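1. sequence first, predicted coordinates after that:
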Amino acid sequence: MTLAVRRRSRNSDKPDWFNLDIWDKTAEIAANYVRKGSLIGVKGTLKIDTWTDRNTGVPRSIPVIVVDQLDLLGSRQDNQASGVPENYDEF
């Protein structure tokens, strides 16, 4: 899953993008209830994935958030429209 984070900056309207590593029950919940454009919060650790580009041989890296906790932050109406049970706020 990919997360877009909007910077609060006057110079840029472009979001920063982060890949999320989500596992186990949290991954199941995310797959079932999180949709494109959903407002979510995540807690976790930042790791850097590194590799060598096959075509150029140049080392590459990307930040990845390993998610420990996923919160659904949209309105109750938004969550109900996507099928989230009322008592699920945090996974």
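-> Yes, it's here. These numbers were taken from a predicted model, which means no experiment stands behind them. Residues are numbered from 1 along each chain as shown.
2. contacts and neighbour counts: CA atoms only from here.
-> Fine.
3. which residue ranges form the strands in this structure?
-> Under the criterion DSSP state E, the chain carries strands at the ranges 2-6, 15-21, 40-52, 59-72.
4. how about the ones you listed, which one is nearest N79?
-> strand 59-72 (7.8 Å; CA to CA).
5. next, the buried residues of that closest one.
-> Judged by neighbour count (16 or more other CA atoms under 10 Å), strand 59-72 contains these buried residues: V64, I65, V66, V67, L70, D71, L72.
6. nearest to T52 among these?
-> Closest to T52, out of all of the buried residues of strand 59-72 and judged by CA to CA, is V64, at 16.7 Å.
7. the closest one and T26, how far apart?
-> Going from V64 to T26 by CA to CA, to the nearest Å gives 16 Å.
8. you'd agree A4 is up against W17?
-> Yes - shown here, A4 and W17 form a contact pair, counting by CA atoms under 8 Å, at 4.6 Å.
9. scan this protein for its longest helix.
-> The residue-count maximum for a helix in the chain (DSSP state H) belongs to helix 24-33.
10. below is structure B, check it against A:
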Amino acid sequence: MLENLYAEIKSRKTSPKEGSYTTYLFDQGLDKILKKVGEEATEVVIAAKNEKAELISETADLTYHLLVLLVESGVTLSEIEEKLTERVGRISKTSDRKEIRDL
């Protein structure tokens, strides 16, 4: 599913379609795309405190906007998968991570 959506988004970048929201985002540029990713990430955080259906919907929105950002930035899903694969089984020390306070 993610691969198909990524391919469709990439297609909109190379072959814009009038009236397409994806085309609109690409036309507006990186700043608009980043703004939308930030908004959707915030909405996911808020939705996590509410109903499961809302969390699912907002996560779908965030995923879509992240894929638009990846296409805009020339990052492939394979590159993300490679990075995640590198991390499998790696032990990280919580003491090496920045502390999160008062969420």
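-> Structure's in. What do you need? Note that the coordinates shown come from a computational prediction; the quantities given were computed from them, not determined experimentally.
11. where does the TM-score land?
-> Superposed pair, TM-score by TM-score structural alignment, normalised by the length of structure 1: 0.18. Supporting alignment: 29 aligned residues with a CA RMSD of 4.2 Å.
12. sorry, back to before: just the closest of the buried residues of strand 59-72 of structure 1 to A30 of structure 1, please.
-> Distance ranking of the buried residues of strand 59-72 of structure 1 against A30 of structure 1, using CA to CA, places L70 first at 8.0 Å.
13. ok, the closest one to G44 of structure 1 distance?
-> As judged by CA to CA, L70 of structure 1 and G44 of structure 1 stand 9 Å apart.
14. which one of the strands of structure 1 lies closest to A81 of structure 1?
-> strand 59-72 (12.9 Å).
15. relative orientation of that closest one and strand 40-52 in degrees?
-> With axes from the mean of the first three to the mean of the last three CA atoms, to 10 degrees applied, the angle from strand 59-72 of structure 1 to strand 40-52 works out at 160 degrees.
16. so which elements touch strand 59-72 of structure 1?
-> For strand 59-72 of structure 1, the packing partners by 3 or more CA pairs under 8 Å, 6 or more residues apart in numbering; DSSP states H and E come out as strand 15-21, helix 24-33, strand 40-52.
17. could you list the buried residues of the shortest one?
-> In other words, strand 15-21 of structure 1. F18, L20, D21.
18. JSON lines for those, including distance to A81 of structure 1?
-> Shown next, in JSON lines, are the buried residues of strand 15-21 of structure 1 (distance: CA to CA, whole Å):
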{"residue": "F18", "distance to A81 of structure 1": "26"}
{"residue": "L20", "distance to A81 of structure 1": "24"}
{"residue": "D21", "distance to A81 of structure 1": "25"}
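19. just these now: which is nearest R76 of structure 1?
-> Nearest to R76 of structure 1 among the buried residues of strand 15-21 of structure 1, with distances taken as CA to CA, is L20, at 24.0 Å.
20. good, wrapping up.
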